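# Sequence first, then the predicted structure:
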Amino acid sequence: MPNNDMSFVTQDDHGFNPPTNDLRIHGRPFGLEKAYDYEAGGHHPVHLGDLLHQRYKVLHKLGSGGYANVWLCRDTSSTDPRYVALKIIMAEGSTPNCPELRIYKLIELGLGQESAAEHFCLPLDRFDIDGPNGIHYVFVYPVLGPRVSRVFNVIKLEDPGIPLRELCFQTTLAMAVLHKYGICHGDFRPANILLRLSGLDGLNEEELFAIFGPPQTAQVLKHSGEAHDMPTAPQYVVYPIDWDDVASSAAGSNLIQNKACITDFGECFEISTPTLDLGIPQVYLSPEYCLERKKLPEPWWSETWTARKRYFQDDTDSNGLVVAADNTKENGRTGYGDGDIADIPRVVIDQSYPRSLQAAIAEGLFYEYKNSIEGVERSIPQKEIAIFADLLSKLLRYSPSERISPSEALEHEWFQLEKSDG
């Protein structure tokens, strides 16, 4: 249904690239694909109610992007209501080198037979669409819920510590399984870890829309504001499902499970042939990749660094942390006018920030809830602080050879904590 919010801005108004096909989207641009992607090589135009592959009826949208759109569809071949997610790849990306095809290698290796298979989003079907913008690969997947980072907004948690630990265990288990097959995911981050749904199949369409809400749309118009008749573009685009709104109802909240599911294997590669060409954002890179697998700078304790005493004391403090050198007259150094000493920058260690994992964790966690301006702050039990810090320290070692593996991490004490301890 059309979105009647008159506080519209167009994609052009928001500084987006001008369309090359003379089309623009009349509506809030957030969460939508771009109008200029509806041309040769781009997205396949889809309307609500379309029947794809003579089987899948389009009901709603699950997500949009510059690579694909994902649609919520009903599988009409099933007697009882059954729902699936259709990921339609842009035509220019629908080639034999399509990253989405990499998942099939994992299936051939036996990933689908693993006891942890429920933690991977594996395709149910695949077909092609020959449309006005080219040939598109279409992958049929199970319908999944929001990304794991939204767990606080979509699952009612009195104590988030326990379910968070469960999600961490599940994702670590999934990574361990991938590594067993000699595969690195390459883009392992919250955006690619979704929560599973339960109880969706069996609902009729009316019940489905009662939970997800009716689809909201925005018109696709010519740049002049007139309607278009181009077969390469839809008459409107659809806003994705808002999972926070879905979870606000009891029925919607009950659909969303505390079960992690790994998606998007487009960056995966064989561990035996690592690559520097990764698409994962830097904040999620493993430590050695942040420096392009080069050596770390000289550490403060290095004996080969002859000038280290100018900056740091030989001994650490009682917590094993580095102490800045005191370049003052007490040490025979004024810091000013003593030849080369004058050029030595004074090292100031900022004490306002935590200087260890233990200190950072001890500050607690702050969760932002959609319906709370102030959010919720939760302290971490004292017993858990040292245990969790120990796990992180072993996971964050710079050298991969010194880092514990996912399988070893699963045996760590933090994952063995009893519920009463969390």
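Thanks, I have the structure now.

# Only C-alpha atoms from now on, for both contacts and neighbour counts.
Noted.

# got the end-to-end distance for stretch 348-368?
33 Å (CA to CA, to the nearest Å).

# Not counting its own residues, what contacts that stretch?
With CA atoms under 8 Å, 6 or more residues apart in numbering as the contact definition, stretch 348-368 has outside contacts at 152, 321, 324, 374-380, 382, 385-386, 389, 392-393.

# Three-state assignment for the residue nearest the centre of the chain, please.
Geometric centre of the chain, nearest residue: A191, 1.5 Å, by CA atoms, centre = their mean. The three-state label for A191, taken from DSSP: H, G, I helix; E, B strand; the rest coil, comes out as helix.

# before we move on, what about the one 4 residues further on?
With three-state DSSP as the basis, L195 sits in strand.

# The structure to be compared is supplied as follows:
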Amino acid sequence: MEASPPSQRGSDAASDIGNDVFADPPSNNLRLELDPSGLEEIIEYESGGFHPVHLQDVLGDRYRVIHKLGNGGFATVWLARDLKANATKYAALKIIRADASGDDCPELLLGRLQDSEHICLAVDQFKMDGPNGSHLCFVYPVLGPRASDGAFHAYDDLDEILHHACRSVTAAIASVHALGICHGDLRPSNILHPVTGFDGLAEDQVLAILGEPSRNPVLNRAGEVNTAPTAPGYLVYPVKWHTVDKSLFLKTPRLIDFGESFDVSSDAPEYPGTPPPYRSPELILEDAAGIPSDLWALGCTLFEIRTGRKLFDLFDDEDDEYLDAMCQILGKLPEPWWSTTWERRSVAVHRNYHPSVAHNARSLVDMLAPGLWYMNRKTFHKDIPSEEKPVFADLLGKLLEYRPEKRISAKEALEHEWFKM
């Protein structure tokens, strides 16, 4: 759900914790009192932006907000109780920003899908007017942690769970591509495990499981709590799923967030929203978004789900650094990318590469082996059996072919030997 490109207006002011005087105030003259990490940009609460939401608000005359599930560049997502359901029932309410709520809203493309066990489809939708404009609202089943977060890391059948998660996301992408839709933002944070066990519980029981919502006051220029209608009086930190009982999570994840998706028969977006670690070389060098760039992102995503770490995990989010990292693993870029298109290659490249211009399976096998990344014990990492590594590396190599036309399709990937192991 990240914007493309995300707005950076007022980001310095928003992080100026404890300072009532703005050096460079955002246009709405608002800031957060506490740490803004994990929250949407406060500057986005203005005309055309997010709808201001407070806990216990009833939206669409039906959904009462009780917690925050997430946020991105295009929407905020809330846990809400359905007040018109026959029994106590909960749902995820996704509120699209006003300037993205037109008839061309990418989320509407999912209307082509009638049923899919691998994709999270809306069960209801409505329009809502607010101080910042008119907003599309989609109601989804409640989803929890992302597939690569290691929610099941203590389970004896972890290999099977992760393998099944990889199959689920591959099947989801195959279904989307069959309809002529490019997802455009495929990554593990958009592959979430469903949550069960809330329906039938009272609101205070659900909050006892999730933890009480934590608020970050929104302050105006004078340092007072905001009362202007265009922004809320506070932002809410999302649920921390790592603190929730893992038995509530279903093992088969769902693909979400079609905010960057588009019909491949029409023009691709001018600013493709795929984050740097999942961007294909043609996306970096030519802004060429499409089915092939989705397949590259699928390869990176499968690696991350299976291992718990990124294939291209760099300190600097710079295009040259990612191209350099690709070459270290996959060999030199093909022409004319290597000699002509990559203008800063002579500056960025400081080492020799594998002689092959195609993928180097041995290098991908090496990336699946334990290494220095295990120094970070705060994140989930998974060892892979030795007999599985070359087979998995072969699948990854077929999805990470430099030439877009040489990448196997998601449907073909499902027939790969690794999915039959």
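Perfect, thanks for sending it. A quick note: this is a predicted structure, and the numbers were derived from the prediction, not measured.

# After superposition, what's the TM-score, could you say?
Superposed pair, TM-score by TM-score structural alignment, normalised by the length of structure 2: 0.72. Supporting alignment: 341 aligned residues with a CA RMSD of 3.1 Å.

# Next up, the contacts around the residue nearest to the centre of structure 1.
With contacts defined as CA under 8 Å, 6+ apart, the neighbours of A191 of structure 1 are R147, V148, S149.

# which of the residues you listed are buried?
Using 16 or more other CA atoms under 10 Å as the burial test, these include R147, V148 as buried.

# could you dump the contacts of A191 of structure 1 to CSV with secondary structure and distance to H43 of structure 1?
Listed next are the contacts of A191 of structure 1 as CSV, based on DSSP: H, G, I helix; E, B strand; the rest coil; distance: CA to CA, whole Å:
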residue, secondary structure, distance to H43 of structure 1
R147, strand, 23
V148, helix, 27
S149, helix, 28
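
# what would the contacts of A191 of structure 1 look like in CSV with distance to E118 of structure 1?
Written out in CSV, the entries for the contacts of A191 of structure 1 read as follows (distance: CA to CA, whole Å):
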residue, distance to E118 of structure 1
R147, 16
V148, 15
S149, 19
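
# can you give me the helices for structure 2?
Counting by DSSP state H, structure 2 forms helices over residues 11-14, 158-178, 203-210, 281-286, 291-307, 319-330, 345-348, 361-367, 389-399, 410-413, given from the N-terminal end onward.

# and the ones you listed, which is most packed in?
Per-residue neighbour counts averaged over each of the helices of structure 2 give the maximum for helix 291-307, namely a mean of 26 (mean count of other CA atoms under 10 Å).

# that older thread, the helices of structure 2: which one's closest to P52 of structure 2?
Evaluated over these, closeness to P52 of structure 2 peaks at helix 11-14, with 17.0 Å, by CA to CA.

# one step back: compare the helices of structure 2 and report which one is nearest to A231 of structure 2.
Each of those has some distance to A231 of structure 2 by CA to CA; the shortest is helix 11-14, at 14.0 Å.

# Stretch 73-85 of structure 1 aligns to what range in structure 2?
Correspondence between stretch 73-85 of structure 1 and structure 2 is established over residues 80-92, with TM-score structural alignment as the criterion.

# Would you mark the buried spots in the matching stretch?
Neighbour counts over stretch 80-92 of structure 2 (16+ other CA under 10 Å) mark A80, R81, D82, K89, Y90, A91, A92 as buried.

# how far out from the middle of the chain is it?
When C-alpha coordinates are averaged (CA atoms, centre = their mean, to the nearest Å), stretch 80-92 of structure 2 and its chain have centres 26 Å apart.

# Stretch 148-158 of structure 2 too?
Distance of stretch 148-158 of structure 2 from its chain centroid, counting by CA atoms, centre = their mean, is 20 Å.

# buried stuff in that stretch?
S148, D149, G150, A151, F152, H153, L158.

# Tell me how far the fifth one lies from E40 of structure 2.
Put plainly, it is F152 of structure 2. For F152 of structure 2 relative to E40 of structure 2 (CA to CA), the value is 28 Å.

# before we move on, what about the fourth one?
A151 of structure 2 sits at a distance of 25 Å from E40 of structure 2 (criterion: CA to CA).

# before we move on, what about the third one?
Summarising the geometry, the distance separating G150 of structure 2 from E40 of structure 2, computed by CA to CA, is 25 Å.

# one step back: save the helices of structure 2 as a markdown table, and put in distance to V239 of structure 2 too.
Supplementary listing: those in a markdown table, determined by distance: least, CA to CA, whole Å:
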| stretch | distance to V239 of structure 2 |
| --- | --- |
| helix 11-14 | 22 |
| helix 158-178 | 22 |
| helix 203-210 | 7 |
| helix 281-286 | 33 |
| helix 291-307 | 21 |
| helix 319-330 | 32 |
| helix 345-348 | 40 |
| helix 361-367 | 32 |
| helix 389-399 | 33 |
| helix 410-413 | 32 |
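
# Indicate which one of those helices is closest to N28 of structure 2.
helix 11-14 (11.2 Å).

# tell me what the closest one is packed against?
Helices and strands in packing contact with helix 11-14 of structure 2 are listed as strand 31-32; criterion 3 or more CA pairs under 8 Å, 6 or more residues apart in numbering; DSSP states H and E.

# so where is the strand it packs on in structure 1?
When structure 1 is aligned by TM-score structural alignment, the counterpart of strand 31-32 of structure 2 is residues 24-25.

# how close does that stretch sit to structure 2?
Its match in structure 2 and stretch 24-25 of structure 1 itself, once the structures are fitted together, sit a mean 1.6 Å apart by mean CA distance after the TM-score superposition for structure 1.

# Which residues does that stretch contact?
Counting by CA under 8 Å, 6+ apart, the neighbours of stretch 24-25 of structure 1 from elsewhere in the structure are 10-12, 34-36, 218-223, 236-237.
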